[in-house]
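**Q** Pasted the sequence and its predicted model underneath.
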Amino acid sequence: MRSIGAGANLVRQHIPDSLRRAAHVIAAQASPCDELVIRSQPAGVGRPCQRKRLALAATILGSSMAFIDGSVVNVALPSIQSELGASVAAMQWVVDAYLLFLGSLVLVGGAMGDKLGRRSVFIAGIALFALASVACALAPHVGSLIAARAVQGIGAALLVPSSLAIIGAVFNGEERGRAIGTWAGIGAITSAIGPVAGGWLVDAFSWRAIFFINVPLAIATSVLAVWSVPNSRDPDASQQLDWLGAATAAAGLGAFAFGLTEAPTHGLGHPLVLGAIGAGVLVLAAFMAIEANSRNPMMPLDVFRSRDFTGANLVTLLLYFGLGGALFFLPFTLIRAHGYTATEAGAALLPVPVIIGLLSRLTGGWTSRYGPRWLLTMGPGIAGIGFGMLAVLSVRGSYWASLFPALAVLGLGMTITVAPLTATVMGSVPGERAGVASGINNAVARVASLLAVAVLGIVFVWTHHATLAARLDQLHVPQDARRSGQLLEPNAQSMAPPGAAHMPPGTPLARAEAEAIAEALRAVALVCAACAFAGAGLAAVTIRPGTYPSSAS
C-alpha cells in the first residue's frame, strides 16, 4: 500500500513549527493522521510537474471538499430530518454510509492511484463525488440520500489518498515541507469555517445547497488537475489490489453498524439485531483471516506486533470514537433543544480548531522532550474532562458559561494528543512500513467515527425516550395520548412529536422534549468521557517510555 506512503524519507525531514501547527489543525478536523499520511509519501516519481502551484491548488480543493462535506452534514441533519420525515436511525446512516465506504476503501483506493495513475484516480474520485453530491441534493427521500452518501464515500476514498500522494509526487525536499504547510493551513481554515458556512447555507437556502456547492468546486478541481498534475505512478506498485479484503471490511462493518442502529427500534435481543451484529462479527473475522493469508493485504497484520503501534491505534479508536460521537449529536442537540440556528450551531464548534491552532506551536515540541506515553495519557484525560463538562450543559445555560469552556478543554486535550500520536505511529514500525502504519491509523480514526454514530445512537435514543416518559408522567399525559402523538413511537420517526415544530417553545410538552434531548446528549457525553479516560489508561500501560525523533513528532 505505497499510496498511503511506503517511503519514510519525509518522516525524517524537518518541517518548520509554523507548518506543523497548521497541519495539526487539519489533522484534528479531518482525521488524526492526515498530516502523517502526507509526510510518509514516497519521493516524487514520474515526469516533472511544470505547474506545481496549480497542482497544489487542485489537491487543496479536492481534499477540502471531502473533509468539509463530512463535517457540514452534521449541522444540516435536523433540517434534513424535518423535510424528509426521517427516523433517527436514518439520520445515523446519512453520516455512517459515507464513513463506512471511506473508512473501508481508503487503503485500497490509495493503492489504485499508485497502480493506475494518481491523477486518473484523483479525477475519477472527484467526478464520482460530484455526481453523488448532485444525487444527494436531489434526493426525494431519505433512502436515496443514504445511497448517494455511500457513493460519496467511495469517491472520497479515491480522491483523498490520491490528493495526498500527488503532493509527494510533485514536490521534493524543502518544497514539499512548504507545500504541506500550505495544504494543511488552507485546509485547516476551510475545515474550521465549513460548519459555519454550511449552517448559513442551510438557514438561508436549504440543506440541499450544501451538496450543490460541491459541483463548481469539483469542476474547478478537475480542470486544475488535468492542466497541471502529471499522471504519476509508483513503478514498484505491481501487486494486486486487495479487493476481497476491502469488500469484507465494508460488509462486516456495515452489518455490524446496521445491527447497532436498529437496536433502539427493536431492542438488543431482537433476531434482526442479533443476526446483523453476529454476521458483522463473523465477516470481520473473515476479513482478519483474509488479511493474514493474503500476499498483498491492504492491512498487514504484522505491524500490530508492535505494542506501541497497537496501543496508539487503541487510543485513536477510543478518543476519535468520543470525538465523532460528540460532534454528531452536539449540533443536533443545540438546534433541537437549545434553539440554535444551523449557522449558530456550526459556529459553536469553533473553539476546538481555534484552541488547536493557537496552542499546537506550544505543545508540538513536547513529544521529543517528554516522550509520547505521558502526553498520550494526559491528552485523552483532558479531553475526557472536556467531554464530561458537556454532560453538565443546561438547556437554558449560557454558551460562554457552559459549552465554550467544555469545547476549549476538549480542544486542549486534542492538541496535546495529536503530535505524540503521530510520533508513536511513525516511530513504532520500521521506516519502510511507516506508510502502511499511517494508512491504518487513518482508517482506524474514520471507523471509530462510524462506530460512534451507531453505538451512541442507542445511548441517545434510549435516554431520550426514558427521560421523555418521566417528564410526561410528571405532566400526567395519558398513555393513549402519547401513542397517538407518537411521542414515544417505537420506530423513532422523529426525535420530536408530530407538530412539535408548531408548538410554542414555552409549552410544557415542548420543554419536556427539549429536556429529553438535552439529557440524551449528557448520556452520550458521559460515554465519550469514559472512552477518552479509557484511552488515557491504555496509553499508560501500552506505550513504552522513551522518546521518538523530533522529526516524527
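**A** Yep, it's here.

**Q** hey, let's count contacts and neighbours off CA atoms from now on
**A** Fine.

**Q** So which residues of the stretch 251-400 of the chain form helices?
**A** Under the criterion DSSP state H, counting those that start in this stretch, the stretch 251-400 of the chain contains helices at 271-293, 307-336, 342-348, 351-364, 366-370, 372-390.

**Q** elements contacting the first one?
**A** With contacts defined as 3 or more Cα pairs under 8 Å, 6 or more residues apart in numbering; DSSP states H and E, the packing partners of helix 271-293 are helix 243-266.

**Q** Which positions in the helix it packs on come out as buried?
**A** 245-246, 248-265 (16 or more other Cα atoms under 10 Å).

**Q** hold the first one in mind and look at this next one:
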Amino acid sequence: MSKATKIISFIGLTIAMFMGTLDSTIVNIALPKIMTHFNASLTDTSWVATIYTLALAVFMITGSKIADRYGRKKIMLLGLALFGGFSAACMLATSLPELIAFRFFQGLGGAIITPIVLPMGIEIFGKAHMSKIASVVGAVTALAAAGGPPIGGVIIEYASWRWVFGINVPLTIVAFLIIAMGVRESYDESLAGRIDLPGTILLTLGLGGLTFGLLEGRQYGWQSGIILGTLIGGVLAIGLFIFIESKVKHP
C-alpha cells in the first residue's frame, strides 16, 4: 500500500470517527426546534439526544469485539451503512417517537464505527506509529465533541433542524467509499474460541443500567424506583460480569 493510499484511507477512518462523536453533541442545540416542530415536551424531546448516547455507551465495547473477531473492515462498513442510513431516516422522521427510534439505530452505527478506527489506523501504518495515530484520533474526537454545538448552531441558523442529521449522509458516503476501496481487512489474531455470550449480555445490561441511571437520574429523581433499580441492576450485572469473566476459558 502506497503512502498516499494509507493517508487517504486514514482520512476515511477519521471522517467516520468525527461523525460518530459529533452526533453525541450536535443535536443538543437543535432540541428546541425539534420540540416546537413536533409540539412535544422537553422531557420527551431530550430522548433524541439521550438515546444516541445510551446506544453509543452500551454497545461500543461489544461492537469493537465483534469487529476484532469477524473483520474490522466488514463491521466498519456495516456500521457506516447503519449510521448513514438512519441519519437519513432521522432527517425524514415524521414524528418524535419515530425520530427517537431512528436515533437509537444511528447510535448503534456510531457504537460500531467509533472504537475500531484506532486499531484500523494502526493496521494501516503499523505499530511503530501507534502513538501518532492515537494522538490524531484523540484530537479528532475532541474536535468533534467540541465542534458539535457551533456546527449545529450554524445549521440551525441557515437551514432546517433536519440537516443536523442530513449532514452525515454525504460524509458517510465518502467514508464508506474510501474505506471500501482503500482499507485492507484486519482481525485480532489473539482471539480464540467461541463468543463469550454470557459476558456480552451481562456487560450490555450493566452498561445499559448504569448509563440510563446516570443520564436520567435528574429527570426522574435520584431516589425514584426506576433510577435506583437501573443503577443497582447495572452494578450487580457488572459485578457478575467480572466474576464470570474470571472463570470462562475465552473471556
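**A** Here it is on my side, so go on. Values in this document were obtained by computation on a predicted structure and should not be read as measured data.

**Q** about what we covered before: the helices of the stretch 251-400 of the first structure: which one's closest to F212 of the first structure?
**A** Across the helices of the stretch 251-400 of the first structure, F212 of the first structure has its closest neighbour in helix 342-348 (17.4 Å, Cα to Cα).

**Q** what's the closest non-adjacent residue to N231 of the first structure?
**A** Nearest residue to N231 of the first structure, sequence neighbours excluded (Cα to Cα, 6 or more residues apart in numbering): R119, at 4.7 Å.

**Q** residues in contact with the one you found?
**A** Residues near R119 of the first structure by Cα atoms under 8 Å, 6 or more residues apart in numbering: 113, 162, 166, 225-226, 229-232.

**Q** So the equivalent of it over in the second structure versus L118 of the second structure, what's the distance?
**A** Alignment note (TM-score structural alignment): R119 of the first structure maps to K73 of the second structure. Here K73 of the second structure is placed at a distance of 12 Å from L118 of the second structure (Cα to Cα, to the nearest Å).

**Q** M1 of the second structure now?
**A** Distance from M1 of the second structure to L118 of the second structure, by Cα to Cα: 18 Å.

**Q** same question, I195 of the second structure
**A** 22 Å.

**Q** One more: L108 of the second structure?
**A** As judged by Cα to Cα, L108 of the second structure and L118 of the second structure stand 18 Å apart.

**Q** Equivalent analysis for A144 of the second structure, please.
**A** Per Cα to Cα, A144 of the second structure is found 16 Å from L118 of the second structure.

**Q** again with T53 of the second structure
**A** Using Cα to Cα, T53 of the second structure is found at 20 Å from L118 of the second structure.

**Q** of these two, who's got more company?
**A** The residue with more neighbours, out of T53 of the second structure and L118, is T53; 24 against 21, by other Cα atoms under 10 Å.

**Q** And the more buried one, what's its match in the first structure?
**A** Per TM-score structural alignment, T53 of the second structure is aligned with L99.

**Q** tell me which element its match is part of?
**A** For L99 of the first structure, the host element (DSSP states H and E) is helix 88-116.

**Q** distance of I242 of the second structure from L202 of the second structure?
**A** For I242 of the second structure relative to L202 of the second structure (Cα to Cα), the value is 9 Å.

**Q** wait, N28 of the second structure
**A** Taken as Cα to Cα, the span from N28 of the second structure to L202 of the second structure is 30 Å.

**Q** I figured W222 of the second structure hits L228, correct?
**A** Yes: in terms of Cα atoms under 8 Å, W222 of the second structure counts as a neighbour of L228; the distance is 7.0 Å.

**Q** related to what we said a few turns ago, the helix holding L99 of the first structure vs the second structure, average distance?
**A** For helix 88-116 of the first structure, the mean distance to aligned residues of the second structure following superposition is 1.4 Å (mean Cα distance after the TM-score superposition for the first structure).

**Q** what comes up buried for that helix?
**A** Those would be 88-115, for helix 88-116 of the first structure by 16+ other Cα under 10 Å.

**Q** got it, and stretch 31-43 of the second structure?
**A** Neighbour-count burial for stretch 31-43 of the second structure [16+ other Cα under 10 Å]: 31-32, 34-35.

**Q** For the counterpart of T21 of the second structure in the first structure, which three-state class applies?
**A** Per TM-score structural alignment, the equivalent position to T21 of the second structure in the first structure is F67. Counting by DSSP: H, G, I helix; E, B strand; the rest coil, the backbone at F67 of the first structure sits in helix.

**Q** Distance-wise, check F67 of the first structure relative to R295 of the first structure.
**A** Taken as Cα to Cα, the span from F67 of the first structure to R295 of the first structure is 32 Å.

**Q** Of these two, give the one with the bigger neighbour count.
**A** F67 (21 against 12).

**Q** The stretch 451-553 of the first structure: strands as residue ranges?
**A** In the stretch 451-553 of the first structure, no strands are defined using DSSP state E, counting those that start in this stretch.

**Q** and G239 of the second structure, what is it in contact with?
**A** Contacts of G239 of the second structure were listed using Cα under 8 Å, 6+ apart, and none were found.

**Q** show me the contacts for G148 of the second structure.
**A** 22-27.

**Q** Sorry, slip of the keys, the one I care about is T211 of the second structure.
**A** For T211 of the second structure, the contacting residues are 54, 57-58, by Cα under 8 Å, 6+ apart.
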